[in-house]
Structures are given as C-alpha cells and as structure tokens.
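K.L.:
got a sequence here, can you build the structure:
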Amino acid sequence: MAGFAINSTIRLSSGSQIPRLGFGVYQISKDETKASVLEALKVGYRHIDTAQLYKNEQEVGEAVREFGIPREQIYITTKLRSDAKGYDSASEAIDGSLKRLNMDYVDLFLIHDPLAGAAARKATWKALIDAKKAGKIKDIGVSNYNLNHLEEIEAGGLELPAINQIELHPLNQQRPIVEWCDKRGITVEAYCPLIRGQFDIPVLQALVQKYNKDPAQILVRWSLQRGFIPLPRSSKLARIRSNAQVYDFNLSDEDVTQLDKLDKGTEGAISWNPIHAD
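P.N.:
Below is the predicted model:
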C-alpha cells in the first residue's frame, strides 16, 4: 500500500469509492473546525467525517465550499444523533444535516449508535434506505453496531450497511465484528485509531525507532494495512499534516503481527464504544 496517495480510494459493496483515509472532527470546536478542515483538504484529505452530535456540520460545509474544489471530489460523512431514532425523527434529522451542511446530498450517513432498541433501529434503518432512494444519501451505514445489531438488519432482509464505524486500534480490535463485516463485504472504519495519544507502549515505541516515524503514523499505517479506514482527528495543523504522511512506508508483516498481539478485547476500549446495547 506504500506509494498510494492520500486520496486513494477503495470500492464499497455499493460500488461507490471512498478514500482510504478520513479526517475526523469529533471534539473539535466550532471555532476550530473550519480551519482544521481547510488544512486537511489542503494537505490532500478528501474524506471528512462529522456527526450531528459533534455540532460542527455547518462549519464543515463552510470549509468545503471555501476550499473551492467540486463537491463530488470530497467524501462527506455525517451521523444520526441518539435522540433521532425512528422513521419520522430520522427522516427529519437527515434533512437537518443537509441544511446545516448546505449540501444536496451526503456521501455517507451513519446511525451513530444502537441504543434505541430493536424496533427503533429497524425503523431508523428504513428511513436511511428511503433517503438513499431519494438521492439525499449516496451510501448508508452504522456505527458502534455489534453482531446482534447487524444480524437484525440481515434477518429483516434489508439492505446491509456499506460501512460499520467502530472503535478500532491495536488495543481494541473488535475481531468478531470485523470478521462478520468482512464476510459480508461491509467495510470497517476505525475511530480512535490513535488511541487518544496513549503511546507509552513498548512495541509501538520500538516501531517508532525502527521506521523513524511518530507513533500516530505507525498506528494509522497499521490500520490501513489491516484494511480499515482510519479516521484520525486533530485541531493542530502540524498534526493534521503528519497524520497523513503514511504512504511512503510499509510495516512488515511481522510488525503488523506484533501490534495485533496487543489486543485486549473490549478491555482495551478507550472511548464510548456502546456495542453492548440491547
């Protein structure tokens, strides 16, 4: 994978192309979001990941328009807030995101979490399917969905998600979810790929020395080589640039395996990770 450009894409099960590397804007303030997204676009990111929960969709939209390249060259993801579950609420919320982003469509719309219960999850998913049919969304997916949540969709005979976005890094690899998705052609996106800066890990520090890369670059590289779509985020302009400088080296198979061995299962989770919802 070394040699690929930052805006290289992979094909989703739907046939759409999605950039291999995304830029997340979680916990970036409204004031900082626009500048951060502009810097990300400047250094080559073409995949921006926001959410209704983040309360910065408007600033993402402003940055995309100000940057000035054609809308279809930038992949925009947003997510449905937790209190907008059910068909009608979800439909209204989708329109709200389009209005705040000031866009005719989003490339990917995710259900942010599975917390609403089975009936509401199904109704919400149908709202996303219908919004896709109406041209408001190019691809639909979920976030923080465990096997039981995914199996509900499959058992209902409904369109499967193109994406499942989950907490994913060497300490928390969520292997059963990843395997289930892989078997069905569901692409896995990795949030918290940088372990929120918890870099004091001997194996990681040894690889930093071996490859002359910083810890974040090693972690993004691991995620890419495992076939995930990592979503590093930062409001620091220098970090935005360096997190994307991961296409000029490869981790060896042995070193990928070393990082794989750090998996602690769900005990390694460092974030919200609400995969155990009923």
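K.L.:
from now on I want contacts and neighbour counts done on CA atoms only, so please keep to that.
P.N.:
Fine.
K.L.:
helices of the stretch 151-278 of the chain, start to end?
P.N.:
For the stretch 151-278 of the chain, the helices defined by DSSP state H, counting those that start in this stretch occupy 175-183, 202-211, 215-225, 237-243, 253-260.
K.L.:
give me whichever of those is most buried.
P.N.:
Mean neighbour count (mean count of other CA atoms under 10 Å) peaks for helix 215-225 among the helices of the stretch 151-278 of the chain, with a mean of 24.
K.L.:
for comparison, sequence B:
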Amino acid sequence: MHIPKFGLGTFRLKDQVVIDSVKTALDVGYRAIDTAQIYENEAEIGQAIADSGISADELFITTKIWTENCTPECLIPSLKESLHKLRLDRVNLTLLHWPAPKLGLNIAESMQALLEAKQQGLTAQIGVSNFNIAQTQQAIDSVGVEHIATNQIELSPYLQNSKLVEFLNAHAIDVTSYMTLAYGKVLQDPVLTKIATNHQASTAQIALAWALQRGFSVIPSSTKRENLIANLKAQQIQLSADDMQKIELLERNGREVNPEQLAPVWDE
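P.N.:
Presented below is the predicted three-dimensional model:
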C-alpha cells in the first residue's frame, strides 16, 4: 500500500476558496488531495478536479466517513454520495474520521463496512483517523492489519505522539500528520526559526521537513500560490541529526484538536 508523502489538506476551506486552492495546488504539482464528508467541500473539490483536466488516474483522493455515517447501513451509501460529489468512480483512500467512543461508534462493525466498500471497488484503500492505540488495535482485530493503510493523526513539533507513532510503525501502518504547523503556532518558534535560517528556509518548511523525515505523510493546506509552492519544497530539505534532536525536544503535548464527543483518551 502506498500513501503519498505530500498532499493538500482542505479542512475549513469551502466554496470558491477551496476550488481556487485545489486548482492552484494541482497547477503547481500537487497530486494528492485530502477531504472529508464533514468538510462540506467534496462537490467543490470534484468541480476543481474536473476543471483541471487532470485524469483521476493521476490523483490520490482521500475522504473520511463522518461519525453518523459509520453504521453498516449508512457507510456505503454515504461513500457513494461522496463519490458522486467528487465526480469519481472511486477514491484512493477512505478513513473513519473519528472513533467517537462517547457516541457509541462500533469500530469493528464500521471497519467491516469499510472493508466491504473496498471489496466493492468504491475505495482502493481504507484506514482510520484520530484513533488511539487501543482503537487501532480494535480496527486491526476487525479487518486485519493488511487492510489498514494509515492512521491520520494530529502531529506537530509540539505534539509528537511518540507512543502511538511507535505502535503504528511496529505494525507497518503509515502515519499521516495533520495540523503539522499547530495552527501556525510553531511558525514563531525560536528553535525552528534558527534551524530555518541555517537552511535558508521558512519555519513552516522546517516543520514539514521534520515530519517527512520522521516518515510521516503530510497534508498542509493553503490558499496562497506562493505558500503552496513553498510547502512542496519542504521535500527537498534534509535536516541533520542535530536538527531533528532539537525539534524532538519541542514536545509539549500541544494538542489543538480534541472534540469531547469524538476524541479518544489519548496515549500519553
């Protein structure tokens, strides 16, 4: 299974803003786009893809099933609706968006429904998002580790999630990092700023390079052409062992996204 190392995130981007972001990203070289049912922008992304003239075969599209659609009777119909909005016959990757323990989500049943969607050809790969170790193990027990392509989790220099990352690595499950810039909080960090100066790069590029060098996939979002291009160039930065060690020391459990009804008890 292959998850692209660099993609475009579209969280909080809607209407013409997301159309323009996706069009620009595709124009400057992005080929992976991450969306979700709850983002309410799948139709706009579908339009941007269609307008780009780029074949779906060249793209890697990820969407995520919202909690209320995770029941066995709702999951596949909701994914078909997402495909209709995206104007695609299938997506490359579909994830359960949140484990939602307080809402009573049945991980085993939801994963089996997701596997059925894969077997029907609606999605090439499946996985999870925002799952802790115990919940990822439940998903593994339900469908087999070979069917879990990734766990998409919040990761940044300020939130390094070492126990969960170690577990995922041990099971050969890809790690996808979202919120890699911690809502921009890392951009003024003095340690990152100094490393960026040494590499003639931006702090955003250093944070992304750190995640890439850890082996994570990243999906930063932007609406500005220059930032989309700059983010892509993070792939060309090679951080030293000393740089990586300094960034490792920035860990502060700085979680930005933790919705009470949806989030698990995180592994500390």
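K.L.:
follow-up on the earlier one: and of the helices of the stretch 151-278 of the first structure, who's closest to V60 of the first structure?
P.N.:
Nearest of those to V60 of the first structure, taken as CA to CA: helix 237-243 at 15.3 Å.
K.L.:
onto which residues of the second structure does that closest one map?
P.N.:
The aligned range for helix 237-243 of the first structure in the second structure is 225-231, by TM-score structural alignment.
K.L.:
same check, this time on stretch 140-147 of the first structure
P.N.:
Counting by TM-score structural alignment, stretch 140-147 of the first structure falls onto residues 126-133 of the second structure.
K.L.:
swap in stretch 55-69 of the first structure?
P.N.:
Against the second structure, stretch 55-69 of the first structure falls on residues 40-54 (TM-score structural alignment).
K.L.:
start to end distance for the match of stretch 140-147 of the first structure?
P.N.:
With CA to CA, to the nearest Å as the measure, stretch 126-133 of the second structure spans 17 Å from end to end.
K.L.:
how distant is that stretch from the center of its chain?
P.N.:
11 Å (CA atoms, centre = their mean, to the nearest Å).
K.L.:
which part of the second structure matches stretch 24-44 of the first structure?
P.N.:
With TM-score structural alignment as the criterion, stretch 24-44 of the first structure aligns to 9-29.
K.L.:
so for that stretch, what gets flagged as buried?
P.N.:
9-11, 13-14, 18-26 (16 or more other CA atoms under 10 Å).
K.L.:
stretch 142-155 of the first structure too?
P.N.:
Quick answer for stretch 142-155 of the first structure (16+ other CA under 10 Å): V142, S143, N144, Y145, N146, H149, L150, I153.
K.L.:
out of those, which comes closest to Q198 of the first structure?
P.N.:
Closest approach between these and Q198 of the first structure, by CA to CA: N144, at 21.4 Å.
K.L.:
mind putting the buried residues of stretch 9-29 of the second structure in JSON lines, distance to V165 of the second structure and secondary structure included?
P.N.:
Output for these, formatted as JSON lines (distance: CA to CA, whole Å; DSSP: H, G, I helix; E, B strand; the rest coil):
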{"residue": "G9", "distance to V165 of the second structure": "21", "secondary structure": "strand"}
{"residue": "T10", "distance to V165 of the second structure": "24", "secondary structure": "coil"}
{"residue": "F11", "distance to V165 of the second structure": "23", "secondary structure": "coil"}
{"residue": "L13", "distance to V165 of the second structure": "28", "secondary structure": "coil"}
{"residue": "K14", "distance to V165 of the second structure": "31", "secondary structure": "coil"}
{"residue": "V18", "distance to V165 of the second structure": "30", "secondary structure": "helix"}
{"residue": "I19", "distance to V165 of the second structure": "33", "secondary structure": "helix"}
{"residue": "D20", "distance to V165 of the second structure": "34", "secondary structure": "helix"}
{"residue": "S21", "distance to V165 of the second structure": "30", "secondary structure": "helix"}
{"residue": "V22", "distance to V165 of the second structure": "29", "secondary structure": "helix"}
{"residue": "K23", "distance to V165 of the second structure": "33", "secondary structure": "helix"}
{"residue": "T24", "distance to V165 of the second structure": "32", "secondary structure": "helix"}
{"residue": "A25", "distance to V165 of the second structure": "28", "secondary structure": "helix"}
{"residue": "L26", "distance to V165 of the second structure": "30", "secondary structure": "helix"}
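K.L.:
so which residues of the stretch 51-200 of the first structure form strands?
P.N.:
Ranges of strands in the stretch 51-200 of the first structure, per DSSP state E, counting those that start in this stretch, are 75-80, 106-111, 137-143, 163-167, 187-191.
K.L.:
dump the ones you listed into JSON lines; add distance to K213 of the first structure as well.
P.N.:
Compiled in JSON lines, these are given as follows (distance: least, CA to CA, whole Å):
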{"stretch": "strand 75-80", "distance to K213 of the first structure": "28"}
{"stretch": "strand 106-111", "distance to K213 of the first structure": "32"}
{"stretch": "strand 137-143", "distance to K213 of the first structure": "30"}
{"stretch": "strand 163-167", "distance to K213 of the first structure": "23"}
{"stretch": "strand 187-191", "distance to K213 of the first structure": "20"}
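K.L.:
between the ones you listed, which gets nearest to E59 of the first structure?
P.N.:
Between E59 of the first structure and the strands of the stretch 51-200 of the first structure, the shortest gap by CA to CA is with strand 75-80, which sits at 12.6 Å.
K.L.:
how big's the offset between the closest one and the second structure?
P.N.:
With mean CA distance after the TM-score superposition for the first structure, strand 75-80 of the first structure departs from the second structure by a mean of 0.3 Å once superposed.
K.L.:
so which elements touch that strand?
P.N.:
Counting contacts by 3 or more CA pairs under 8 Å, 6 or more residues apart in numbering; DSSP states H and E, strand 75-80 of the first structure packs against strand 47-49, helix 87-101, strand 106-111.
K.L.:
can you list contacts of it?
P.N.:
For strand 75-80 of the first structure, the external contacting residues (CA atoms under 8 Å, 6 or more residues apart in numbering) are 18-19, 46-53, 57, 90, 93-94, 97, 106-112.
K.L.:
okay, buried residues for it please.
P.N.:
Y75, I76, T77, T78, K79, L80.
K.L.:
any idea how far I163 of the first structure is from the fifth one?
P.N.:
Using CA to CA, we find K79 of the first structure at a distance of 12 Å from I163 of the first structure.
K.L.:
now swap in R100 of the first structure and tell me
P.N.:
23 Å.
K.L.:
more neighbours: these two, which one.
P.N.:
Neighbours were counted for R100 of the first structure and for I163 using other CA atoms under 10 Å; I163 has more, 23 against 17.
K.L.:
which position in the second structure pairs with that one?
P.N.:
Using TM-score structural alignment, the equivalent of I163 of the first structure in the second structure is T150.
K.L.:
this completes my enquiry, with thanks.
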